[in-house]
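Asks: Pasting the sequence and the predicted model now:
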Amino acid sequence: MNRTLLSLLVVVSLTGCASKQKTSSATDTLPDSHNNRAPTAVAATPRTSADDDEEALRRMGALAADPVYFELDSATLKPESREMLNQLATALRERPATRVTVSGHTCELGTVEYNIALGHRRAAVVRDYLRNLGVAPAQLSIISYGEERPLSEAHTDEAFRKNRRAEFTFSSAEHATRAKSH
């Protein structure tokens, strides 16, 4: 009777172990062709915050956006910018943890105060366009640099055109939250 009870206990404990879920990997499903043993479980490697940071950067790596250019003394989006912003909005809706800072820039024509205000209007029009396309307001922030960060220091019409822009900086909310807590 004791042997029967002991055998039953062993069978029950083995059955309980077999029903536990394990981490799946490619080697879990391959039979051992050398000795017909059951496949063994592979231990999962614990994730570190560096792994999470790398994953966040990888997901954002696909996000890139060309600057949005504006006419002189204007904060009106050009038609050619709208298609790029439509694609960016789609990417941002798919990545709700990604944050974007839209920075507004101007050429050096005008006063410093006027250019800061114009840069702000340019960044705001881009932000508002993205919001209208369904990007969450919490994902978007703006800043104006006015004429402080020119792409070109030259005093040519082409240089002035390149400096009248809005640019994008991407970050991960998860990464920023983790950085603040450390």
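Replies: Thanks, I have the structure now. Numbering: from 1, shown residues only.

Asks: Only C-alpha atoms from now on, for both contacts and neighbour counts.
Replies: OK.

Asks: So which elements touch the longest helix anywhere in the chain?
Replies: If you go by DSSP state H, the chain has its longest helix at helix 112-132. Packing partners of helix 112-132 (3 or more Cα pairs under 8 Å, 6 or more residues apart in numbering; DSSP states H and E): helix 79-94, strand 98-105, strand 140-146, strand 165-172.

Asks: ranking those by burial, who's on top?
Replies: strand 98-105 (a mean of 25; mean count of other Cα atoms under 10 Å).

Asks: tell me which strands and helices that one is in contact with?
Replies: helix 112-132, strand 140-146, strand 165-172.

Asks: Would you mind giving the orientation angle of the second one with respect to helix 79-94?
Replies: Translated: strand 140-146. Strand 140-146 runs at 140 degrees relative to helix 79-94, counting by axes from the mean of the first three to the mean of the last three Cα atoms, to 10 degrees.

Asks: Identify all contacting residues around strand 140-146.
Replies: 99-107, 112, 115-120, 123-124, 127 (Cα atoms under 8 Å, 6 or more residues apart in numbering).

Asks: for the first one, same thing?
Replies: Counting contacts by Cα under 8 Å, 6+ apart, the residues outside helix 112-132 that touch it are 70, 73-77, 85-86, 89, 102-109, 137, 140-147, 165-166.

Asks: Measure how buried Val135 is and give me the count.
Replies: 22 (other Cα atoms under 10 Å).

Asks: Which secondary structure state does it sit in?
Replies: coil (DSSP: H, G, I helix; E, B strand; the rest coil).

Asks: Over to the one 3 residues further on?
Replies: For Ala138, the assignment made with three-state DSSP gives helix.

Asks: Chain neighbours aside, what residue packs nearest to it?
Replies: Arg99 (7.7 Å; Cα to Cα, 6 or more residues apart in numbering).

Asks: isn't that neighbour right next to Gln139, touching?
Replies: Yes: assessed by Cα atoms under 8 Å, Arg99 is found in contact with Gln139 at 4.4 Å.

Asks: For Val11, see how far away Gly61 is.
Replies: From Gly61 over to Val11 the distance is 52 Å, taken as Cα to Cα, to the nearest Å.

Asks: Got another one to weigh against that:
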Amino acid sequence: MTRLLSIALVTTSLIFAAGCGSKKKKGDQAGTPEGQISTQPLNFDPMGSDSGNIVGLKTINFDFDRATLTSDARRLLGENADWIRQNANVTVQVEGHCDKRGSVEYNLALGERRAQAVKNYLVSLGIPSKQLTVISYGKEKPVALGDSEADYASNRRANFVPLPQ
């Protein structure tokens, strides 16, 4: 039994070591010529956002336990669609979030519905679906840590994050 455990441990160690040992050669970076760095700005402000909002895109808020877009949310998404059209080279991830009430599983599903509602509306405004991805963080990434209704309302949102090109 000890010998079997030792063999399994050695095998696992070798698998992990093999995955960590490769180096990239110079010039292997796709999309940029050797020795050059892309100078295209993303208009990205990591200090002024929760998990990386793109400057120029507005966060969308939701009512309690809802994934439906309000008239204000649709107006903001119209403005966001204009920004996305002007930055067609940027892939945007829509993150769905919830307040801390409810189970982890429930909030992950609700966050997914919120992010998908935002994506669907943007697609209906002519944004290519391939330019948008969705993810749910449920209640795992709050922007407000308190227990007031205002804090809860701040956390019921969908925000926008640039993805690496």
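Replies: Nice, thanks for sending it over. Please read these numbers as outputs of a predicted model, since none were measured by experiment.

Asks: Against Gly19 of the second structure, how distant is the alignment partner in the second structure of the residue nearest to Ala138 of the first structure?
Replies: When the second structure is aligned by TM-score structural alignment, Arg99 of the first structure is paired with Thr91. Thr91 of the second structure sits at a distance of 29 Å from Gly19 of the second structure (criterion: Cα to Cα).

Asks: And for Leu4 of the second structure?
Replies: Relative to Gly19 of the second structure, Leu4 of the second structure is positioned 23 Å away (Cα to Cα).

Asks: same deal with Thr59 of the second structure?
Replies: Separation of Thr59 of the second structure from Gly19 of the second structure (Cα to Cα): 39 Å.

Asks: Those two: which is more packed in?
Replies: Comparing Thr59 of the second structure with Gly19 by other Cα under 10 Å, the one with more neighbours is Thr59, at 19 against 8.

Asks: Which residue, other than its chain neighbours, is closest to that one?
Replies: Asn159 (4.7 Å).

Asks: corresponding residue for the one you found in the first structure?
Replies: Under the alignment by TM-score structural alignment, Asn159 of the second structure pairs with Glu167 in the first structure.

Asks: Let me see the contact set for that match.
Replies: So Glu167 of the first structure contacts Ala65, Asp66, Pro67, Val68, Val102, Ser103, Gly104 (Cα under 8 Å, 6+ apart).

Asks: Return the closest of the residues you listed with respect to Ser181 of the first structure.
Replies: Closest approach between the contacts of Glu167 of the first structure and Ser181 of the first structure, by Cα to Cα: Val102, at 25.1 Å.

Asks: is it true that the closest one touches Thr169?
Replies: Yes: Val102 of the first structure lies in contact with Thr169 (Cα under 8 Å); the separation is 6.7 Å.

Asks: Tell me how many other residues crowd Cys107 of the first structure.
Replies: Neighbours of Cys107 of the first structure (other Cα under 10 Å): 26.

Asks: Just the element for it, please.
Replies: Assigned by DSSP states H and E, Cys107 of the first structure falls within no helix or strand.

Asks: Surely it touches Leu151?
Replies: No: in this structure, Cys107 of the first structure is not within contact of Leu151 by Cα under 8 Å, at 9.3 Å.

Asks: Now list whatever residues contact both of these two.
Replies: Asn163.

Asks: Quick check: nearest residue in space to Ile54 of the second structure, chain neighbours excluded?
Replies: Phe44 (4.8 Å).

Asks: Any figure for the gap between that neighbour and Val123 of the second structure?
Replies: In terms of Cα to Cα, Phe44 of the second structure sits 23 Å off from Val123 of the second structure.

Asks: Quick check: Leu151 of the first structure touching Asn163?
Replies: Yes: taking contacts as Cα under 8 Å, Leu151 of the first structure lies within contact range of Asn163: 5.6 Å.

Asks: out of these two, which sits in the more crowded spot?
Replies: Legend: neighbour count by other Cα under 10 Å for Leu151 of the first structure and Asn163, higher for Asn163 (25 against 17).

Asks: Would you check that the more buried one makes contact with Pro150?
Replies: Yes: counting by Cα under 8 Å, Pro150 is a contact partner of Asn163 of the first structure at 5.4 Å.

Asks: Report the distance from the helix or strand harbouring Val10 of the second structure to the chain centre.
Replies: Assigned by DSSP H and E, Val10 of the second structure belongs to helix 2-20. Remark: helix 2-20 of the second structure is offset 35 Å from the chain centroid, using Cα atoms, centre = their mean, to the nearest Å.

Asks: Contact partners for the match of Arg99 of the first structure?
Replies: Contacts of Thr91 of the second structure by Cα under 8 Å, 6+ apart are Lys130, Gln131, Leu132, Thr133, Pro162, Leu163, Pro164, Gln165.

Asks: go on, Glu79 of the second structure?
Replies: Applying Cα under 8 Å, 6+ apart, we find Glu79 of the second structure in contact with Leu57.
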